[in-house]
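Student: pasting the sequence and the predicted coordinates here, then a few questions.
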Amino acid sequence: MKINEDPLLVKTKLSEEEEEKEKIRWEKMKNVASMAAPMVAVNMSQFLLQATSTMIVGHRSELSLAGIALGSSFANVTGFGVLFGLSGALETLCGQAYGAKQYHKIGSYTFTSMVFLFIISFPISILWMFMNQILILLHQDPQIAELAAVYCLWLIPALFGYSVLESLVRYFQSQSLIFPMVLSSLAALSLHVPLCWLMVHKFEFGVKGAAASIGISYWLNAVFLWVYMKRSHRCIETRIYISKDVFLHTKIFFQFAVPSAMMCCLEWLAFEVITLLSGLLPNSKLETSVISICLTTSSLHYNLVNGIGDAASTNVANELGAGNPRGARDSASAAILIAAVESVVVSSTLFLSRNVWPYVYSNVDEVMHYVTDITPILCISILMDSFLIVLSGIVRGTGWQKIGAYVNITSYYLIGIPIGLLLCFHLHFNGKGLWVGIVTGSTLQTLILCLVIGFTNWKKEAIKARERIGDEKVWRHEVIG
């Protein structure tokens, strides 16, 4: 402070600076919230495509329900989850390119993603063709395995549609063009429900009809977004063109795509592992039923809160690409705060209704009592997941997919699952022990990512983002404090 400077004037200046900072924080929170809400609709619509198919098929017979449930689980881990994870590279690349106003690169990166995801769908399809033999090797019931294999075989067209759809979703998300995605996803869902019912029950196609209807819905959704991208004036500068640039971007795409897929798939696989392990317990039918109910509820919550994670990823990436480290930090903080509120509301509601909500899944007293008993552990899991999903979104927006993958492996496979095995089989906590292991893994992962983000040098990350998208030396002086 200067000697002759008025202390009152200094105090006023500091107060004005604090007001300005508070105003920016609220603005970032508004940006995140306004994007998160419609993204919830997009994610839930996609989730309900498979969920409604399972419900519709489930009314035919218990065997059909078991077959589609097993097939859907296998397809998600080995196929859709892989493509979903790989497309996460666009959250870094397209998001930061948009912030840096390198609009032509957004379409170029998206076309690269579409090409490689489409190509990767071929080996996945071949794997699905041998699914029956794979499931039998895993000691699954032959009848259930056969139905699951038929379901996945007819689901192959959906896989290719999904490869195009997810790339387009990331394309629109990076530009905060959410309305066309909401419109297309809700339209696809509205068409899917009657179509699936007709194909399953009216035309007696069973699981084949359910799989085919999902494929039709994915392709219609993708076509709608493609047409909007080609026709809308809002996409003129970022429009996707068929270009040989796909080969120029191969290295940088896979640099983020592979660890992004690992982040996603390894986490999903951890939940599938405990479901398989529950089948080895003495009362396997009860244990598997309860774990499946917890997993379904957790998946539903994942798709709900993932909208906040998507908003966090986009806003952080845009701000870093624009060379605004303070904006990136404030966007990350805003998303974490929203996640905190959401987690408290959802987990509290679930806990208070612990004697009621199990009725949604079962009328069997033994199952209901067990689910009620495990609900407190599930509430902690949901609490951690809310933070974890948003923190993972920030990781993708920043370009730390490798860090996220390493943290994932450490948390679940070196700590979480071994603890679950110990509690389940040696200390005889059974299914509760398995779920405690998963909660331990997600809690550790949340704490590590919190520390990583808390000690982040945002100015350095903004410089790295600008270097990644454009000329390194040109961007350095444009990064603001």
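Tutor: Received it, and whenever you're ready, just let me know what you need. What you are looking at is a predicted structure, and each value in this text was computed from that prediction instead of being measured.
Student: rest of the way, CA atoms for contacts and neighbours
Tutor: OK.
Student: where's Ala317, which helix or strand?
Tutor: helix 284-321 (DSSP states H and E).
Student: for that helix, packing partners?
Tutor: helix 7-58, helix 89-99, helix 156-174, helix 250-278, helix 325-352, helix 365-398, helix 430-454, helix 458-469 (3 or more CA pairs under 8 Å, 6 or more residues apart in numbering; DSSP states H and E).
Student: looking at the ones you listed, which is buried most?
Tutor: helix 89-99 (a mean of 31; mean count of other CA atoms under 10 Å).
Student: let's bring in a second model and compare:
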Amino acid sequence: MSAVVPCQRRAVGTLRLPYLCNSGNNIINNNVSVETTLQGCSPNFATKKVAFGNAIYVSATTEDTTSSTNVFDGSIENYDQKNTQDVISDYSVRNHNIPLSAVSTNSSSNLKVDEDTSSLNDTLTNFPTSSAILSDIKKYQLLIDEMKQTVKVLKTYSNDDVQIQPLYGSTSDVQTSFIQRRRSSMNSERFIRLNLASSVKNGEFQPVNTDLQTETIQMLYAAVPLITTFILQYSLTVSSIFFVGNIGADELAAVSLANLMANITAFGPIEGITSALSTLCPQAYGRKDYKSVGLHAMRCLLLLLLLWIPNYILWTYGSFPLLSMIVPEVQACKLAAKYLSVLIWGIPGFIVFEVLKQYLQAQGIFHASTVVLFVFAPLNVLLTYAMVFNKTIGMGFIGAPMAVVITDTLMAVMLLCYTCFINGYQCWCGFSMDYFRRWSRMLKLAGPGIVMILAEWLAYEVISIMAARFGTEALAAQSVITTICVTVYQIPFAISVAGSTRVAWFIGSSSKSAAITSTKAVLIISLIFTVLNVTVISVFRYQISSLFSTDLAVIALSSQVLIIGALYQIPDCLAAVLGGVLRGQGKQYIGGYLNLFSYYILALPLSFILGFYFDFELMGLWWGLSSGVSFTAIYELFYIINTDWDKVIKNSLDEELRNNPSLTDPECDPAALVTPSSLKSSVVDYNPINPTINLIPEGADRNCSKL
């Protein structure tokens, strides 16, 4: 007799256990001759197992036929007859109070699987729910349907040969198995709380359903802490500009040049590479592949730390020669090079913080980075002031970058401690050589992400270089305008992150309608904040400009150009949130191509013509920049309106299959290959349907083979 078992190449030995095992009962009759010791079972049990789909079914026998019912919940525990209802359990939730009679057992014979499952349904629905943790009727129905589906699968076994079939669909229908797996993973306490639970009909998980009002509320719930996070994080840069700008126009121009080079060579690439995680990590989490969430984050971290080395060489030894080639102000270039030689030591902390932020957001943990920034953003303001102006420890201009370095490092340490000891550690994949393998998909997404972000950032910096040709006052005014516009840009960008995460979750669960609804919700929210941004900038432009400079000429020029800056917010906000939807779809390359065309074919040439040929100077530069962003927003809107969502979902499935080639191995169960590792994550802990167990004992062969 033979049995086809799941391939363990990528599963790392973890499969789901809906329920097991009553003493003296064989849940799968005697059809399976495979015998093993299930890790965690007490020694007096000889266990048999058979795997199919994403479930393990275990039969247990013992010589002590009078012993009480045993339930696996990380270890075998003994219960008296009053507690035999605990047939189903997970790592942390106890006493679901599902009656033992839900599965027909006989202490001296095998489990009998009846053709008629109505008694199972009646038993569960009639059982009093007042004392049950699963008091919610919807969750009860999910449990009933899951058990009925299991009964159907058990009936596929014959006495002659055991043919392993996925829990959902047939072995030939790999995508169906994946879809069901992804949807089933949404049925957890966290996803139910986020309105992401999948209903069950006829034993199959259905697409996630949501309405526009609910989705808008959920999007705001996720976006508000992100808005706070991004604004507080950018305040670290703003505080340097704010305090240094009050020293003098030359110092303000120097900070502008230093930020120009830092954005192009470090911060832009870092943001672009980590944008790949906004696709990879949420989709992995959406299909309950927790190990991959951690692997993607670690691969990204290693890549970014490698890129820090050439940045160190460039900023320390090459910044002044490079800046002096493009900017005629020698004093500003010297100060900028000095600023960068200190700032480079804060980049590792910034890298760790950004990767951890994406890693946690993929798990739905949006508040962690906000808490960290609530602590350190005010501290950074005080530290910058002290290190610039304090008579005892103040160092003047160079104190500003030193404050940023200290703050970035401490923020990374605090967020790392939060992840390790409070929440988010559940997706940690452990130390593995897999860190250095399979970088192709991350690089494939990171490349367009870098282009998408750098194209926009570099356009701003080219505008700053053009502004420098009009004099120090124009360059200082450009620094003020850019700082204000980038600060308010954090609002739509935060909304885009929330939108990309939810869209990726819905794509991960193959829920087309919910993904479309989520896209509509993010557009509505962006419209609200666009009106707010335009109003604030246009009405308070004089007051805001005076915060960054005491030079009256700089304030006057900044206030004049900020009228255009206010109008610029309309296409900029729209382009930002639509770019988030594209990232959720895994289509960063669309935004990359658009930004290249709109900025370098339209915006910059038009800015040059209006600024220099028609003598509009700084105002002309911003009119040209606005035209390019408007083109990007219009095209992205047109593209998303005409998106083939079915194709997007299919491409997501195909991409996973391509990156898991062993799924096509006929000896392997495809549904088992992407099962999560045995982690006490929030999803695993509170998933009443499919708790997880560790299948492979220590030293067992992890290769795909027949047992």
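Tutor: Structure received. What you see is a predicted model, and the numbers here were worked out from it, not measured in a lab.
Student: need the counterpart of Ala467 of structure 2 in structure 1.
Tutor: Using TM-score structural alignment, the equivalent of Ala467 of structure 2 in structure 1 is Ser278.
Student: which residue, other than its chain neighbours, is closest to the residue mapped onto Lys459 of structure 1 from structure 2?
Tutor: Counting by TM-score structural alignment, Lys459 of structure 1 corresponds to Asp646 in structure 2. Excluding its sequence neighbours, the residue lying closest to Asp646 of structure 2 (CA to CA, 6 or more residues apart in numbering) is Lys512, at 6.8 Å.
Student: distance of the alignment partner in structure 1 of that neighbour relative to Ala312 of structure 1?
Tutor: Structural alignment (TM-score structural alignment) places Lys512 of structure 2 against Pro325 in structure 1. As for Pro325 of structure 1, its distance to Ala312 of structure 1 is 14 Å (criterion: CA to CA, to the nearest Å).
Student: and Arg469 of structure 2, what is it in contact with?
Tutor: Counting by CA atoms under 8 Å, 6 or more residues apart in numbering, Arg469 of structure 2 makes contact with Val327.
Student: in stretch 171-190 of structure 1, what counts as buried?
Tutor: Neighbour-count burial for stretch 171-190 of structure 1, counted by 16 or more other CA atoms under 10 Å, picks out 171-178, 180-189.
Student: what residues in structure 2 pair up with it?
Tutor: Alignment of stretch 171-190 of structure 1 against structure 2: residues 359-378, by TM-score structural alignment.
Student: quote the end-to-end distance of that stretch.
Tutor: With CA to CA as the measure, the ends of stretch 359-378 of structure 2 fall 25 Å from one another.
Student: need the residues that contact it.
Tutor: By CA under 8 Å, 6+ apart, stretch 359-378 of structure 2 touches 222, 225-226, 228-229, 232-233, 235-236, 277-278, 281-282, 285, 293-294, 297, 357, 407, 411, 414-415, 418-419, 424, 501.
Student: which residues of the stretch 301-450 of structure 2 fall in helices?
Tutor: Counting by DSSP state H, counting those that start in this stretch, the stretch 301-450 of structure 2 has helices at residues 319-326, 330-343, 347-362, 367-389, 399-421, 440-468.
Student: how much does the last one stray from structure 1?
Tutor: What that stands for is helix 440-468 of structure 2. Mean deviation of helix 440-468 of structure 2 relative to structure 1 after superposition (mean CA distance after the TM-score superposition for structure 1): 0.9 Å.
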